[in-house]
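Colleague: sequence unknown, structure follows:
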């Protein structure tokens, strides 16, 4: 039989898209999906760099800028907050404008915070001005949500973990890349405006490439009811909580790591920059592996044991912080970054699997089940991504309060340890615990249960 053809209309719109059809996928779908994935990664990568721009800029801001450590933590917290909030409208912008069209728009918008920062970055600028310009950089955090929603629609369920992991990991790696560029500039005795000047043309290139190589899917319709249905579903908020533990940790630590090294361990900005990029780099690279492991073993299982590792690493960080052991502190912090990246991949893979499982439990089959799962998982991703990013706000505010109260980050790490324990308990209780009575009944009847959440 001949594989179904891709149906197009003007403006790079694809009318027919059925990735679950193996013939369609092998003949034409996979190539188109992968092309959109790679250019989505580029735009999201630069979006992450712009979002985390101020975590780097504060390292350039010495005593002549007149900012206290508390001011800097507050500044990065507010940038993280905006990035979390804008993820909600960015998610639904894909359905309104189309994935390609919104990628062009969202990439172009990154020029606003970058040019504004270039204009004000000098001693004598007020903290209020820095704060307002920093808030603009938060829009870079929204690119993740729209990119993930778009790419989720291109790939079949069996490939989503790997594809979403690659897309997110390629975006996340924008954090260590901008830190490495800053390291090179600081090492060459350059200023923050040079860093900003490098990124302005890169933003233009990303928008142009999206216009030339990406596509819109007409099958992703504007459905405001999907957002309401996703918000009513308890799993959306459970997964949001779990994503706070993984992605909230990744982005929060990415913003705070350099400041902790300078304030608690007395590192200079250059010395801190030599260390801060390693954790985000490894955490970004490992995210697709988390998705691939989740595809194979189930996201819930990988996520559960990942939280065990995160809790253990945090316990060691508490000890290292109290002993003021810099080598141990940095080593274990890098491990924590890696685990947060692994957990990012496994938790995000759970989302489409959960809603596909619910579709099967409702008695839906075939394309009807796929459409139900795609509709709710796409809508829920924006909410989950937004709440997860709020974890980065919490981490920076926790560090701010810990330094104000105790002069170190130890108190914050104790709070993070308790939170990871709660995430472990929630993952086990909702997605892996199987009631004994149900298991006995199924064994006696000799029946097979529906797909369990342990397999998502």
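Modeller: Yep, it's here. Predicted, not measured: the structure shown is a model, and the values here were computed from it.

Colleague: For the rest of this, base every contact and every neighbour count on C-alpha atoms.
Modeller: Will do.

Colleague: My reading is that residue 434 is in a helix; is that accurate?
Modeller: No - applying DSSP: H, G, I helix; E, B strand; the rest coil, one finds residue 434 to be coil, outside a helix.

Colleague: three-state assignment of residue 266?
Modeller: At residue 266 the chain is in coil, as set by three-state DSSP.

Colleague: What separation do you get for it and residue 204?
Modeller: As judged by Cα to Cα, to the nearest Å, residue 266 and residue 204 stand 38 Å apart.

Colleague: what about those two, which has more around it?
Modeller: More neighbours surround residue 204 than the other of residue 266 and residue 204, with 16 against 12 (other Cα atoms under 10 Å).

Colleague: Can you tell me the element the nearest residue to that one once chain neighbours are set aside falls in?
Modeller: The shortest distance from residue 204 to any non-neighbouring residue, by Cα to Cα, 6 or more residues apart in numbering, is to residue 108 (6.7 Å). Here residue 108, judged by DSSP states H and E, is contained in helix 99-109.

Colleague: Below is an additional structure, to be compared with the one above:
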């Protein structure tokens, strides 16, 4: 499986969507506490709102991908996630503004998670079990490294902002990668005569 470049693409795509989701979920309580001075309880509620929003829309993301195609859906989600994270990186003046931006980012990442898994079984019909495991593993690893990048950014620069810029840049890199493979995917395994699903 690891000799197949598409496997690596899917692992990368999910490391950004799910990894970004997990990375933010594990970091936001501390961020709200340090950046905006929220007490632990309030910071926890803010983080929970972000996580709940992103989790709730995952099946919606899959449904949207079924309707308009996984590639198109995932592309939009990467751009939206990058935009919201870019907004966060400028250092918003209030915690409520930051909350809205983070909810937007988590909604995009959550829907992106659903879109990735709309595509995976179309490409790897016979290897769906092992491929699901590999993609899920990549998401977990991505979450660890993305959360670490926020910590390192704070330690080195005294601010979390460069860490959010890294998040945004990775989302744009994933968008560029998806744009690079979409024509090949749509004319090979995603061709209309090979699958009834919208790719």
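Modeller: That came through, no problem. A quick note: this is a predicted structure, and the numbers were derived from the prediction, not measured.

Colleague: Need the TM-score from the superposition.
Modeller: The TM-score (TM-score structural alignment, normalised by the length of the second structure) is 0.90; 195 aligned residues with a Cα RMSD of 2.1 Å.

Colleague: before we move on, back to that, what's the matching range in the second structure for the helix holding residue 108 of the first structure?
Modeller: Against the second structure, there is no aligned range for helix 99-109 of the first structure (TM-score structural alignment).

Colleague: ok, and for that helix, which residues are buried?
Modeller: Going by neighbour count (16 or more other Cα atoms under 10 Å), the buried part of helix 99-109 of the first structure is 99, 100, 101, 102, 103, 104, 106, 107, 108, 109.

Colleague: Give me the contacts around that helix.
Modeller: Helix 99-109 of the first structure has contacts (Cα atoms under 8 Å, 6 or more residues apart in numbering) with 40, 43, 47, 93-94, 139, 143, 146-147, 150, 203-204, 206-208, 210-211, 214-217.

Colleague: tell me how far that helix is from the chain's mean position?
Modeller: Relative to the mean C-alpha coordinate of its chain, helix 99-109 of the first structure is positioned 18 Å out (Cα atoms, centre = their mean, to the nearest Å).

Colleague: Tell me the buried residues in stretch 175-189 of the second structure?
Modeller: For stretch 175-189 of the second structure, using 16+ other Cα under 10 Å, the buried residues are 175, 178, 185.

Colleague: Centre of the chain to it, how far?
Modeller: Per Cα atoms, centre = their mean, the centroid offset for stretch 175-189 of the second structure relative to its chain is 18 Å.

Colleague: Please tell me which residues of the first structure stretch 104-122 of the second structure aligns onto.
Modeller: On the basis of TM-score structural alignment, stretch 104-122 of the second structure is assigned to residues 335-353 in the first structure.

Colleague: average distance between that stretch and the second structure?
Modeller: Compared with the second structure after the fit, stretch 335-353 of the first structure shows a mean deviation of 0.6 Å (mean Cα distance after the TM-score superposition for the first structure).

Colleague: With residue 171 of the second structure as the reference, measure out to the residue positioned nearest the centre of the second structure.
Modeller: The second structure has residue 17 as the residue nearest its centroid, 1.7 Å off, counting by Cα atoms, centre = their mean. Distance, residue 17 of the second structure to residue 171 of the second structure, by Cα to Cα: 8 Å.

Colleague: what's the overlap in contacts for these two?
Modeller: Counting by Cα under 8 Å, 6+ apart, the contacts common to residue 17 of the second structure and residue 171 are residue 78.

Colleague: Tell me which stretches of the stretch 301-450 of the first structure form helices.
Modeller: Counting by DSSP state H, counting those that start in this stretch, the stretch 301-450 of the first structure has helices at residues 326-361, 366-406, 410-427, 436-445.

Colleague: and of these, who's closest to residue 229 of the first structure?
Modeller: helix 366-406 (7.3 Å; Cα to Cα).

Colleague: For residue 77 of the first structure, see how far away the residue mapped onto residue 153 of the second structure from the first structure is.
Modeller: For residue 153 of the second structure, the aligned residue in the first structure is residue 402 (criterion: TM-score structural alignment). Separation of residue 402 of the first structure from residue 77 of the first structure (Cα to Cα): 14 Å.

Colleague: neighbour count winner among those two?
Modeller: Neighbour tally, residue 402 of the first structure and residue 77, criterion other Cα under 10 Å: the higher count belongs to residue 77, 28 against 17.

Colleague: May I have the secondary structure class of the more buried one?
Modeller: helix.

Colleague: List the contacts of whatever residue of the first structure lines up with the residue nearest to the centre of the second structure.
Modeller: Alignment note (TM-score structural alignment): residue 17 of the second structure maps to residue 246 of the first structure. By Cα under 8 Å, 6+ apart, the contact set of residue 246 of the first structure is 340, 341, 343, 344, 347, 388.

Colleague: which of those still touch in the second structure?
Modeller: Contacts conserved in the second structure for these, using both residues aligned by TM-score structural alignment, their matches' Cα atoms under 8 Å: 340, 341, 343, 344, 388.

Colleague: Name the nearest of those relative to residue 315 of the first structure.
Modeller: Among these, residue 340 lies closest to residue 315 of the first structure (Cα to Cα), at 15.1 Å.

Colleague: Setting aside sequence-adjacent positions, which residue approaches residue 114 of the second structure most closely?
Modeller: Among residues not flanking residue 114 of the second structure along the chain, residue 62 sits closest, at 4.2 Å (Cα to Cα, 6+ apart).

Colleague: Check which helix or strand the aligned partner of that neighbour in the first structure maps to.
Modeller: Matched to the first structure by TM-score structural alignment, residue 62 of the second structure sits across from residue 291. According to DSSP H and E, residue 291 of the first structure maps onto helix 278-297.
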